[in-house]
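>>> here is a sequence together with a model predicted from it:
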Amino acid sequence: MKTTDARTRLVGAMVDALQRRGLHGSGLTELLAAAGAPKGVMYHHFPGGKTELAVTAIGATVARLCHSLDQALDAAPGDAKDPGAALMAWVGGAQQKLDASNYERGCPLATIALETTAADTAIRAALADGFATLRARIAAALVRAGYAEAGARAMAALLVAAYEGGLLQARVAGNPEPMSLVRDALLCVLNSGALKGATK
């Protein structure tokens, strides 16, 4: 077993565990078994143990979300790359993945954020950076589409909050209706241009 492969498996096992059970619902023994890695290999790659592994999993999740967002934006029609349809496709893709998991696998960012305490400084910092990265990526696309910078930041914050909240509600409901309502509402806001010219 190559250690680099073990590291990738460990991160994947943590992402999956966060999606399904959260940080505190996932034991170290369970994570090691899912990754097929001995404890020594884990501490070789993650000297900080479970916390460091969780921080790395958060970074991997943010990178994946940014990649899927970039793909949706690149696929948007037209030279201006109007982000409305791309953003809705991005949200819809998350809904489809949740449905495919029989509503067991939510967004790991929201799951771990809800169970952190003030003592979880490294995890909270990683989450804050991750959410900021997503907001910045969305805001940049909105600015390219003609939004004022302040309006783009506000719309990006709304979209990320609705994305996470919609997934959470759909997961506990066990059906797609909450996420579908979120998509419809976001599309209305985007089409109305209500925040497009916001300057404060």
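Yes, it's here. Numbers count the residues shown, from 1 in each chain.
>>> CA only for contacts and neighbour counts going forward, please
Will do.
>>> tell me which element the closest residue to residue 138 other than its chain neighbours falls in.
The shortest distance from residue 138 to any non-neighbouring residue, by C-alpha to C-alpha, 6 or more residues apart in numbering, is to residue 156 (5.5 Å). Secondary-structure element containing residue 156, defined by DSSP states H and E: helix 149-173.
>>> so the helix or strand harbouring residue 181 versus helix 149-173, what angle?
Element membership for residue 181 (DSSP H and E) is helix 177-192. Going by axes from the mean of the first three to the mean of the last three C-alpha atoms, to 10 degrees, helix 177-192 is angled at 160 degrees with respect to helix 149-173.
>>> and here is the other one:
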Amino acid sequence: MADTLQRKGLHGAGLNELLAQAQAPKGSLYHHFPGGKSELAVAAIEYIGQRTDSFFAQLFREHPDPLRAMQRWLDNTLQQLEGSRFERGCPLATVALESGPEDVEIRAALAACFSRLRQTLTTQLQGVGFNTDSADSFAHLFISLYEGGLLQARVAGSGEPLQRASAALFQLLRDYPRETRHDQ
């Protein structure tokens, strides 16, 4: 489901296609997910959040400088996007754009996942001297830039929109004053 959401979105994901990919009978879907496609989407969003948490944990271990880690995340995203011929965007954004007010559970799962992403980035930025408010604001800005830049890159069939926006943000982050840490 996570892969299908990334490629086709919630409404583009047909149940028959999902069942064929899972090699599962139709009855098993409703047995495990009585809420149908919506409940399956929530489970996929939660899975994506867990997978992203694991990815970030590894990424920040490998690159203790959060700016380098964030750049690596963008590089990985662009490689995946280009490798898919600009078909595979962010599954969270794809579902978010399709969701409506009636999709309460889906929107709650999306909000929680985006919040986890921002909190992870906030914590990492605080670790290199950004105060709490600045770190939180930059985490919000980065996630917004990531989602908007990825969307524009998919539409343009080019990584340039995401590359240019991220280059500007990283320059801003490098030049932004940081707190002097007295405990070091």
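Received, thanks. Nothing here was measured: the structure is a model prediction, and the numbers come from that model.
>>> quick one: contacts for the residue nearest to residue 138 of structure 1?
Applying C-alpha atoms under 8 Å, 6 or more residues apart in numbering, we find residue 156 of structure 1 in contact with 135, 136, 138, 139.
>>> now check structure 2 for the residue matching the second one.
When you say that, I think you mean residue 136 of structure 1. Using TM-score structural alignment, the partner of residue 136 of structure 1 in structure 2 is residue 119.
>>> mind listing what its match touches?
With C-alpha under 8 Å, 6+ apart, residue 119 of structure 2 has these contacts: 136, 139.
>>> so it, which state does it fall into?
Three-state assignment for residue 119 of structure 2 (DSSP: H, G, I helix; E, B strand; the rest coil): helix.
>>> how about residue 158 of structure 2?
Residue 158 of structure 2 - assigned by three-state DSSP - is coil.
>>> quick one: the helix holding residue 181 of structure 1 to chain centroid distance?
Averaging C-alpha positions (C-alpha atoms, centre = their mean, to the nearest Å) puts helix 177-192 of structure 1 18 Å from its chain's average.
>>> circling back to that earlier point, which stretch of structure 2 lines up against the helix holding residue 156 of structure 1?
Under TM-score structural alignment, the match for helix 149-173 of structure 1 is residues 132-156.
>>> that stretch vs structure 1, average distance?
Its aligned residues in structure 1 lie a mean 0.7 Å from stretch 132-156 of structure 2 after superposition (mean C-alpha distance after the TM-score superposition for structure 1).
>>> what comes up buried for that stretch?
By 16 or more other C-alpha atoms under 10 Å, the buried positions in stretch 132-156 of structure 2 come out as 134-136, 138-140, 142-143, 145-154.
>>> what's the answer for stretch 105-125 of structure 2, then?
Neighbour-count burial for stretch 105-125 of structure 2 [16+ other C-alpha under 10 Å]: 106-107, 109-110, 113-125.
>>> what separates residue 189 of structure 1 from residue 13 of structure 1, distance-wise?
Using C-alpha to C-alpha, to the nearest Å, one gets 37 Å for the distance from residue 189 of structure 1 to residue 13 of structure 1.
>>> ok, these two, which is more surrounded?
residue 13 (22 against 17; other C-alpha atoms under 10 Å).
>>> where does that one land in three-state SS?
helix.
>>> now the terminal residues of stretch 94-113 of structure 1, how far apart.
Counting by C-alpha to C-alpha, the terminal residues of stretch 94-113 of structure 1 are separated by 18 Å.
>>> give me the mean deviation of the longest helix along structure 2 from structure 1.
Determined from DSSP state H, the single longest helix within structure 2 is helix 36-62. Its matched residues in structure 1 lie on average 1.2 Å from helix 36-62 of structure 2 after superposition (mean C-alpha distance after the TM-score superposition for structure 1).
>>> which residue range of structure 1 does that helix align onto?
Using TM-score structural alignment, the partner range for helix 36-62 of structure 2 is residues 49-75.
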